[in-house]
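Trainee: Just to be clear, the model below is a prediction. Sequence and coordinates:
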Amino acid sequence: MTTIAFLNHQYLPLSEAKISPMDRGFLFGDGIYEVIPSFGGRIVGFSAHMQRMENGLRALEIENPFDRESWQRVIQSLLDKNGAHLGPSIGVYLHVSRGMEMTRNHGYSENLTPTVFAFAFRIPPSQSAHPDEVKGLHVSLAKDLRWQRCHIKSTSLLGNVLHFQEAKRDGKHESILFNHQNEITEATTSNVFIVEQGIVRTPPLDNQLLPGITRKLLIESLINENIQVEEVTISTEKLMNADEIWLTSSSKEVAPVVSVDDNLIGDGKPGPLWRKALLAYDRYKFN
């Protein structure tokens, strides 16, 4: 069955969606994107995803082409049109570029019409909280070589792609990144949490990492369940000696890490606090 996409106010088969090669999103990666998960037709974190996209568009000085109600209609329409063949677990990708102009200049015209693109795709079902049913992640550790505005969810993801591909080449699921001060920033597609002596810790938000929506919802759910959580600087040494490590993203939800550079974390299995955190997140994520 054909996947239906949305491009500039039209719904059409994904294979027929076309943009100009002069679009600044194609030439410069000049745009913002979001990936919003849904399970059983219920959207996770809609308001938080919209707020982050609005912040990113504002930072790039791109006019938001839709209000929230219009975005919600687009998302719901894509779920309705694609649910029959994609199943109950669907992600929706939203993409807004600055638009197209017929000259290639680093400087851009002020009155371009943004290009709006969205499509739906299958994502894994909600994570099982049973340790024996979960595939723990094996990750690498690498110096962060990306640009210094990682808090903006830009479509310019080449740095992330190169880090991820290096980890994949080494047989790992992900790569956790650290800055020149040996402080953890984030992973290539995820935020990072550690557990130390029963306390959950994650790096504070700044320009070095994306304000992940799953990160936000997890922190709120932990607080709601009276599980202690702190936003603090995490050194590579603390990461390697952590009792547990988790990665969070819209598709991973809360995923346990069982090794970093082939060094086992804890006993090499998902830890007990991970299960409590995932259950707390599951109870909270549709709020």
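Mentor: Received the coordinates, thanks.
Trainee: alpha carbons only for contacts and neighbour counts from here, please
Mentor: Fine.
Trainee: where along the stretch 101-250 of the chain do the helices fall?
Mentor: Assigned by DSSP state H, counting those that start in this stretch, the helices in the stretch 101-250 of the chain fall at 158-169, 213-224, 236-240.
Trainee: Format those helices as TSV; extra columns: mean neighbour count and distance to residue 280.
Mentor: Listed next are these as TSV, based on neighbours: other C-alpha atoms under 10 Å; distance: least, C-alpha to C-alpha, whole Å:
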stretch	mean neighbour count	distance to residue 280
helix 158-169	16	29
helix 213-224	20	6
helix 236-240	17	23
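Trainee: Tally up the residues packed near residue 47, please.
Mentor: 13 (other C-alpha atoms under 10 Å).
Trainee: isn't there a helix covering residue 81?
Mentor: Yes: the assignment for residue 81 (DSSP: H, G, I helix; E, B strand; the rest coil) places it in a helix.
Trainee: let's bring in a second model and compare:
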Amino acid sequence: MTRIVYVNGRYVPYADAAVHVEDRGFQFADAIYEVCEVRDGSLIDEARHMARLERSLAELQIRRPMTAAALGHVMRQVIRRNRVRDGLVYLQVSRGAAPRDFSFPGPDVPPTVVCLAQSISAAHRDLKALSGIAVKSMPDIRWQRRDIKTVMLLPACLAKEAARKDGAREAWFVDAEGFVTEGASSNAWIIDQGGAVITRQLGLDILPGVTRATLLDVLAEEKMQLIERPFLLSEAYAAREAFITSATQTVMPVVRIDGRPVGDGRPGPVAAKLRQKFHHFAAISSA
């Protein structure tokens, strides 16, 4: 089946999808994006993703290309046209195409909107959660507005590639003081020896993960102890459990950090429970 991509008002075959050579997303990384999980043909936590997209647009002063409802329609059309039951839908908005200049173009330049969908086996992800993943720590060299979901992802690509070469699936960024900020494409969590769930508090240092927010709902309902604070890499090495959260991984256990086993080196019961509970709390919107 030919994949279909939405580009600026048109649904086109994947091979024909293109944006202008002077699009600012291409030349300046002047763009934001969202990735939303598709599960059983439904969108997961759509409202939270749209709220974060609106915030990212506002922080970068990019004009909203259409209403949240219209963007939702685009995502559903792309999901339907690609017959995606389980996977993800990717939505990107750039400032638009204009002659190359560091200054923002005028209000007459429309934003560029791209949307695509991809099937990912839910069974494969669940199987991976049974064994857990390894992560590699890397110095955090990103800019200081990590709370905005921009396409400026070169530091994340470099970290992911270093992790892959080291046999790990994800990278955890570590700041100059030795504290873990977040994963290259996820939020980072540990469970200490006392059973407290620890993750860094929101701020300019990390992305306000949508899956993170929903997991906070789960923790509150389950009356589990949550501590929002930075944690040292050394604390992660000594943790009882560790895991990451993201739209594509939901709750994914971490069993090794820098080659060192976390706990007994197997997925722990808390991460497994949170993963099992997650979709009971997530907002599910029919596609």
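Mentor: In hand now; what should we look at? Keep in mind that this is a model prediction, so the values were computed, not measured.
Trainee: How close are the two chains, by TM-score?
Mentor: After superposition, the two chains reach a TM-score (TM-score structural alignment, normalised by the length of structure 1) of 0.94; 281 aligned residues with a C-alpha RMSD of 1.5 Å.
Trainee: quick one on the thing from earlier: can I get the helices of the stretch 101-250 of structure 1 in CSV with distance to residue 12 of structure 1?
Mentor: Output for these, formatted as CSV (distance: least, C-alpha to C-alpha, whole Å):
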stretch, distance to residue 12 of structure 1
helix 158-169, 28
helix 213-224, 29
helix 236-240, 46
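Trainee: now for those, which one comes closest to residue 51 of structure 1?
Mentor: helix 213-224 (9.9 Å; C-alpha to C-alpha).
Trainee: mind listing what the residue mapped onto residue 195 of structure 2 from structure 1 touches?
Mentor: Taking TM-score structural alignment, the alignment pairs residue 195 of structure 2 with residue 198 from structure 1. Shown in contact with residue 198 of structure 1 (C-alpha atoms under 8 Å, 6 or more residues apart in numbering): 228, 273.
Trainee: Relative to residue 130 of structure 1, how far out is residue 198 of structure 1?
Mentor: Residue 198 of structure 1 is 19 Å from residue 130 of structure 1, where distance means C-alpha to C-alpha, to the nearest Å.
Trainee: wait, residue 144 of structure 2 sits on residue 207?
Mentor: No: with contacts counted by C-alpha atoms under 8 Å, residue 144 of structure 2 stays clear of residue 207, the gap being 11.1 Å.
Trainee: More neighbours: those two, which one.
Mentor: Counted by other C-alpha under 10 Å, residue 144 of structure 2 and residue 207 do not tie: residue 207 has more neighbours, with 21 against 10.
Trainee: so what corresponds to the more buried one in structure 1?
Mentor: The alignment partner of residue 207 of structure 2 in structure 1, by TM-score structural alignment, is residue 210.
Trainee: what does residue 131 of structure 2 give?
Mentor: Per TM-score structural alignment, residue 131 of structure 2 is aligned with residue 135.
Trainee: Could you do residue 236 of structure 2 as well?
Mentor: In structure 1, the residue matched to residue 236 of structure 2 (TM-score structural alignment) is residue 239.
Trainee: where do the strands sit along the stretch 151-287 of structure 1?
Mentor: Secondary structure of the stretch 151-287 of structure 1 (DSSP state E, counting those that start in this stretch): strands at 174-178, 184-187, 191-196, 199-202, 229-231, 244-249, 253-260, 263-264.
Trainee: rewinding a little: tell me, how many residues neighbour the residue nearest to the match of residue 236 of structure 2 when sequence neighbours are not counted?
Mentor: Of all residues beyond its chain neighbours, the one nearest residue 239 of structure 1 is residue 194 (6.8 Å), with distances taken as C-alpha to C-alpha, 6 or more residues apart in numbering. Residue neighbour count, defined by other C-alpha under 10 Å, stands at 25 for residue 194 of structure 1.
Trainee: Next: the one 5 residues further on.
Mentor: By other C-alpha under 10 Å, the residues close to residue 199 of structure 1 number 13.
Trainee: Would you enumerate the residues in contact with it?
Mentor: If you count contacts by C-alpha under 8 Å, 6+ apart, residue 199 of structure 1 has them with 227-230.
Trainee: Could you double-check that residue 261 of structure 1 lies in contact with residue 142?
Mentor: No: using C-alpha under 8 Å, residue 261 of structure 1 is not in contact with residue 142; the gap is 9.6 Å.
Trainee: Neighbour count for those two, which is higher?
Mentor: Comparing residue 261 of structure 1 with residue 142 by other C-alpha under 10 Å, the one with more neighbours is residue 142, at 19 against 16.
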